[in-house]
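S.K.: Kindly generate the corresponding structure for this input.
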Amino acid sequence: MSGTCSSFSPSEEEIGAADLQDTNTNQRKPAGWKAMPFVLGNETFERLASFGLMANFMVYLQSEYHMNQVKAATLLNTWSAASNFAPVIGAYVSDAFIGKFWTIAFGSFSSLLGMIIMTVTALLPQLRPPPCSHEGQLQGQCVGQNKAQLGILIASLCWLSIGTGGIRPCSIPFSVDQFDLTTEEGRKGNNSFYNLYYTTQTIVLLITQTVVVYIQNDISWALGFGIPTLCMLFAIVLFFVGTKVYIYIKPEGSVFAAVAQVFVAAYKKRQLNLPVDEVDGQFYNPPFSRSLLLELHPTRQYSCLNKAALIVGDEVKQDGLCENPWRLCSVQQVEDVKCLINIIPIWLTSVLGFLAMNQQGTFTVAQALKMDLHFGPSIKIPAGSVGVITLIAIAIWLPF
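M.R.: This is a model prediction of the structure:
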């Protein structure tokens, strides 16, 4: 959402000619799929690290910290809530201050620090309560964690949440920046990236909930946490290896302010009538600060918001600057807000689905701990691997 103002609206030919001269990037054409081994590799190893840490965490809290089901589930749900809210802050920091690349970088180092602390808790016995037999756990006779041990555990979760806030809101948008959306090839590559991305995440989940969970339960918690930590380190290295290939988009200001400006400007001009024919110059459509985006025109959907981009009087000065961004917004801003409104029904209907998914790591695992998970005399399914059933179903249906 551009903060500059001009009454000039570029044609598609002019936008295409500017592809290689993007003033907000590093002056080169997007590499497209050439950048994906670094970006997608970083994503894959980061997910492998985070999923490998979370998949069996309920078991870790109950078996090693002797927490009861309620306390362990409360801690996990609180951490999940913080991790899902942190991306809102991360998106703001990225858009307004440091950009997507450095937000991902800082988030990756924060996640690595959190994983190192978590691995250390599994490696050093003094950072956990003393061992207790399974019978003692069932009867509630185990010594619980002290404040210092719980504090170190919570500190690792805090760093992980901060890392999530940096990585999650920026990873996919940063990947999209690597494609030239003004070309057919770039748009096809962008669409293919989404399919490959979510397929990869499903495969990573299957690996973590089988191999990593097995290592944690039957070999060593320290090794089981150490492997995801090394994966996170490798993800950071791979991410920085591609620095000479990436396209970097500079911060363009807070998206929250830009959204608010559209509603405020549309409200102030609510008494105006929209023109029947959209003649050039009636709507404020300045040249893009990024040449990699397609030119937008006002759509009829939520047409009342179009009034925010309607030029009245001398709102655009002779030097091309806006008189007041809270009275006049660009067509790009208005259309972005319309897209945001369209996402709201999807977000609302996803709430119940994510509530059910969140139970996979708490209630489902806690119930599995009380079940007989043996198949024959030699096969035993780890409690943390019960969620594989859901992932197999997703893996089967996702290609469709």
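
S.K.: switch to C-alpha atoms for all contacts and neighbour counts from now on
M.R.: Noted.

S.K.: buried sites along the helix or strand containing residue 202?
M.R.: For residue 202, the host element (DSSP states H and E) is helix 184-207. Within helix 184-207, the residues scored as buried using 16 or more other Cα atoms under 10 Å are 186-187, 189-190, 193, 200-207.

S.K.: same for it, what does it pack against?
M.R.: In terms of contacts (3 or more Cα pairs under 8 Å, 6 or more residues apart in numbering; DSSP states H and E), helix 184-207 is packed against helix 36-54, helix 388-397.

S.K.: tell me the most buried of these?
M.R.: helix 36-54 (a mean of 23; mean count of other Cα atoms under 10 Å).

S.K.: just checking, what packs against that one?
M.R.: helix 147-177, helix 184-207, helix 221-241.

S.K.: got those helices as JSON lines, with distance to residue 45 columns?
M.R.: Shown next, in JSON lines, are the helices and strands packed on helix 36-54 (distance: least, Cα to Cα, whole Å):
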{"stretch": "helix 147-177", "distance to residue 45": "12"}
{"stretch": "helix 184-207", "distance to residue 45": "9"}
{"stretch": "helix 221-241", "distance to residue 45": "5"}
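
S.K.: wait, which of those helices is closest to residue 254?
M.R.: Nearest to residue 254, of all these, is helix 147-177, at 14.0 Å by Cα to Cα.

S.K.: And that closest one, how far out from the chain middle?
M.R.: Chain-centre distance of helix 147-177: 11 Å, with Cα atoms, centre = their mean, to the nearest Å.

S.K.: on that earlier part again, next, format the helices and strands packed on helix 184-207 as JSON lines and append distance to residue 359.
M.R.: Shown next, in JSON lines, are those (distance: least, Cα to Cα, whole Å):
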{"stretch": "helix 36-54", "distance to residue 359": "13"}
{"stretch": "helix 388-397", "distance to residue 359": "12"}
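
S.K.: so which of those helices comes closest to residue 16?
M.R.: So among the helices and strands packed on helix 184-207, helix 36-54 is nearest, using Cα to Cα, at 23.2 Å.

S.K.: Tell me the first helix or strand C-terminal of that closest one.
M.R.: helix 57-64.

S.K.: One more, please, to line up against the first structure:
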Amino acid sequence: AALLDDAVSYVLANFAFFGVAVGLVVFLRQVLHQENAEAANSVSMWMGTVYIFSLFCAFLSDSYMGRYITCIMFQFIFIVGLMLLSLLSWFLLVEPPGCGDGGGLRQCAAPSRRGVAVFYLSIYMAAFGNGGYQPSVATFGADQFDDADPGERRRKQAFFCLFYLSLNVGSLFYNSVLVFFEDRGRWVAGFWVSTAAAALALALFLLGTPRYRRVRPAGNPLTRIAQVFVAAYRKRHIVPPPGDHLHEVDGEGSAIRGVGKLAHSDQLRFLDKAATATEEDYHDGNAKNPWRLCTVTQVEEAKCVVSMVPIWICSIVYSVEFTQMSSLFVEQGAAMDTDILGLFNAPAASMSVFDVAGVLATLAFSHYVLVPAAARLTKNPRGVGELKRMGAGLVIALLGMVAAAVVEVHRRRRSGAGGRAMSVLWQAPQYAVMGASEVFVYVGQLEFFNVQSPEGVKSLGSSLCMASISLGNYASMVMVSAISGVASRRRTGGGTAGWILAELDRGHLDRSFITLAVLSAVDLVVFIVFARLFKGIEPEVEGISSSPQDDHIYIV
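M.R.: Purely as a prediction, here's the structure:
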């Protein structure tokens, strides 16, 4: 029941988030009068900031506040940001009322500097709130399962699919309801609906409080990791002994509160120097300097974080591709015929409903067909491993960029021939393919970082998934700026030559998509190399879970 409350709450929270995120590029163009490249960069910067905040907030969650309090506090900040955005749009930005519609029939008045400044304050406050909430709620949901129970371990794997499903159901609600408000210039109503959804999400989350399983924070993980590197550097001239001779505390528990002992591994052996005891470490009797001598578990925790970094870096290029669905895909769709079978006009942003459809179809296929079949073949109850799923997702995303490039080539040809504009429905395959790739990359990545992160850094591990999206957005912004900069220095036929122009028919958006496809291919090769080198963590004794011990778990 608690997980059901959490899932419905997450659906509503994502409905509220996408109520701002998906239509933001259109709002910037239609209401704030930004050009295509500037609007795309503004969205990339904002989306990147949403997820970069997740690193800071995950640190607070793991170290001091705990996941439950973190979820509540940052949901409240998110609501305040949305409320400020709604009030600002009502009184200052959307003037006259109903302006900024998708058809461009009613132009908005130029915004004041004060209005623009408060607008950015409101959306970045919402970014801070949502960025802090996302990684904590993912890990908090996973906390409700006991890794020592094989049945609960299987249900935990299904939870990550449910988590991503909830995210996309929230997006689906936006694309089937709210996007039509905004296409008709009813921005204020749309923002108020998002605010109400966020408030209801917080209320539902609080409703499940009596049934939640809560894990106490394990202390500052960054300090522990820094101690390992400092201690290893201080003993850089020492040859570490075999693993069973390294320093570890006695008893079943580790020195890290709420974290079980981790078995020694042979990777990154230079860090074992930090757990090598010398006479100098005991010169004060039993007092040990944590900046000179660390435990095996502490060293393995640091190894785990370091070994996940290459996998994380490889996911950034994918996030650049993912970002295009809320920027370049939307701008491409706006240049196409949005009439749907003569029945109604579909806003360009509403095409992301096919992304959601791709996610839902792939989740169902993966959960009911792929995983059971793979489990029977491999005798592994998890079916396909997280890294293999992520690799498959990178291949699918490459195909999505190729599909977008092909559509753009044909769109420009149709437009140049003076014929009827190409139907926006031709974007459906590229959205659906990207949706399928999300399931393999992001669900696999979320599960990978949660499973491979020791208990003391689980929120930090989940935030790495969000941070890759953040850096992907920033990288996308750099790419668009670089392309625009080159374009401004080249002129052909009296006009500006470039790839992303205000008039897309004069540009070459297809080349942007092809460039991303090439980068994706290179990234895939690098990812395969690091995936083959990766070794996961293990608890100290086989069959003993590295989940937090019972005295650090409590029900409220």
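
S.K.: Out of the helices and strands packed on helix 36-54 of structure 1, which gets nearest to residue 64 of structure 1?
M.R.: That would be helix 221-241 among the helices and strands packed on helix 36-54 of structure 1, by Cα to Cα, at 9.4 Å.

S.K.: Show where the closest one falls in structure 2, residue numbers please.
M.R.: Aligning helix 221-241 of structure 1 against structure 2 (TM-score structural alignment) gives residues 187-207.

S.K.: mean distance, the matching stretch to its aligned residues in structure 1?
M.R.: For stretch 187-207 of structure 2, the mean deviation from structure 1 after alignment is 1.6 Å (mean Cα distance after the TM-score superposition for structure 1).

S.K.: What residues sit buried inside that stretch?
M.R.: Applying 16+ other Cα under 10 Å to stretch 187-207 of structure 2 flags 187-202, 204-206 as buried.

S.K.: Give me the distance between that stretch and the centre of its chain.
M.R.: For stretch 187-207 of structure 2, the distance to the chain centre is 21 Å (Cα atoms, centre = their mean).

S.K.: can you list contacts of that stretch?
M.R.: 5-6, 8-13, 15-17, 19-20, 72, 75-76, 78-79, 82-83, 85-87, 89-90, 94, 98, 178, 181-182 (Cα atoms under 8 Å, 6 or more residues apart in numbering).

S.K.: neighbours of the aligned partner of residue 38 of structure 2 in structure 1, just the number please.
M.R.: Residue correspondence to structure 1 (TM-score structural alignment): residue 38 of structure 2 is matched to residue 71. Neighbourhood size, residue 71 of structure 1 [other Cα atoms under 10 Å]: 13.

S.K.: next one: the one 10 residues further on
M.R.: By the other Cα under 10 Å criterion, the neighbourhood of residue 81 of structure 1 contains 12 residues.

S.K.: What lines up with it in structure 2?
M.R.: Using TM-score structural alignment, residue 81 of structure 1 pairs with residue 48 in structure 2.

S.K.: Nearest spatial neighbour of that match, chain-adjacent residues omitted?
M.R.: residue 470 (3.6 Å; Cα to Cα, 6 or more residues apart in numbering).

S.K.: OK, contacts around the one you found?
M.R.: When contacts are counted by Cα under 8 Å, 6+ apart, residue 470 of structure 2 touches 47-52, 319.

S.K.: 6 Å instead?
M.R.: 48, 51-52 (Cα atoms under 6 Å, 6 or more residues apart in numbering).

S.K.: Let's verify the alignment partner in structure 1 of residue 110 of structure 2: helix, strand, or coil?
M.R.: Aligned counterpart of residue 110 of structure 2 in structure 1: residue 144 (TM-score structural alignment). Taking DSSP: H, G, I helix; E, B strand; the rest coil as the rule, one finds residue 144 of structure 1 in the coil state.

S.K.: Contacts only, for residue 144 of structure 1.
M.R.: Going by Cα under 6 Å, 6+ apart, residue 144 of structure 1 touches 66, 129.

S.K.: any idea how far it lies from residue 136 of structure 1?
M.R.: 12 Å (Cα to Cα, to the nearest Å).

S.K.: cool, and residue 65 of structure 1?
M.R.: 13 Å.

S.K.: From the neighbour counts alone, determine which of those two ranks first.
M.R.: A count of neighbours by other Cα under 10 Å puts residue 65 above the other of residue 65 of structure 1 and residue 136, at 24 against 13.

S.K.: Enumerate every residue touching the equivalent of residue 348 of structure 1 over in structure 2.
M.R.: Using TM-score structural alignment, the partner of residue 348 of structure 1 in structure 2 is residue 313. Listed by Cα under 6 Å, 6+ apart, the contact set of residue 313 of structure 2 is empty.

S.K.: buried ones in the helix or strand residue 313 of structure 2 falls within?
M.R.: Per DSSP H and E, residue 313 of structure 2 falls inside helix 296-323. Going by neighbour count (16+ other Cα under 10 Å), the buried part of helix 296-323 of structure 2 is 296-305, 307-308, 310-323.

S.K.: equivalent range in structure 1 for the helix or strand just after it?
M.R.: Next along the chain after helix 296-323 of structure 2, taking DSSP H and E as the criterion, comes helix 328-334. Across structure 1, the stretch matching helix 328-334 of structure 2 (TM-score structural alignment) is residues 363-369.

S.K.: Same check on stretch 122-130 of structure 2?
M.R.: Counting by TM-score structural alignment, stretch 122-130 of structure 2 sits on residues 156-164 of structure 1.

S.K.: ok, average deviation of that stretch from structure 2?
M.R.: Mean deviation for stretch 156-164 of structure 1: 1.3 Å (mean Cα distance after the TM-score superposition for structure 1).

S.K.: thinking again about what came up before, give me the distance between the match of residue 110 of structure 2 and residue 130 of structure 1.
M.R.: Separation of residue 144 of structure 1 from residue 130 of structure 1 (Cα to Cα): 8 Å.

S.K.: Likewise for residue 334 of structure 1?
M.R.: 59 Å.

S.K.: For the residue in structure 2 that residue 108 of structure 1 lines up against, the count of nearby residues, please.
M.R.: Counting by TM-score structural alignment, residue 108 of structure 1 lines up with residue 75 in structure 2. Neighbour count for residue 75 of structure 2, taken as other Cα under 10 Å: 26.

S.K.: Confirm residue 75 of structure 2 sits in a helix?
M.R.: Yes - checked against three-state DSSP, residue 75 of structure 2 lies within a helix.

S.K.: That's all I had, so thanks and see you.
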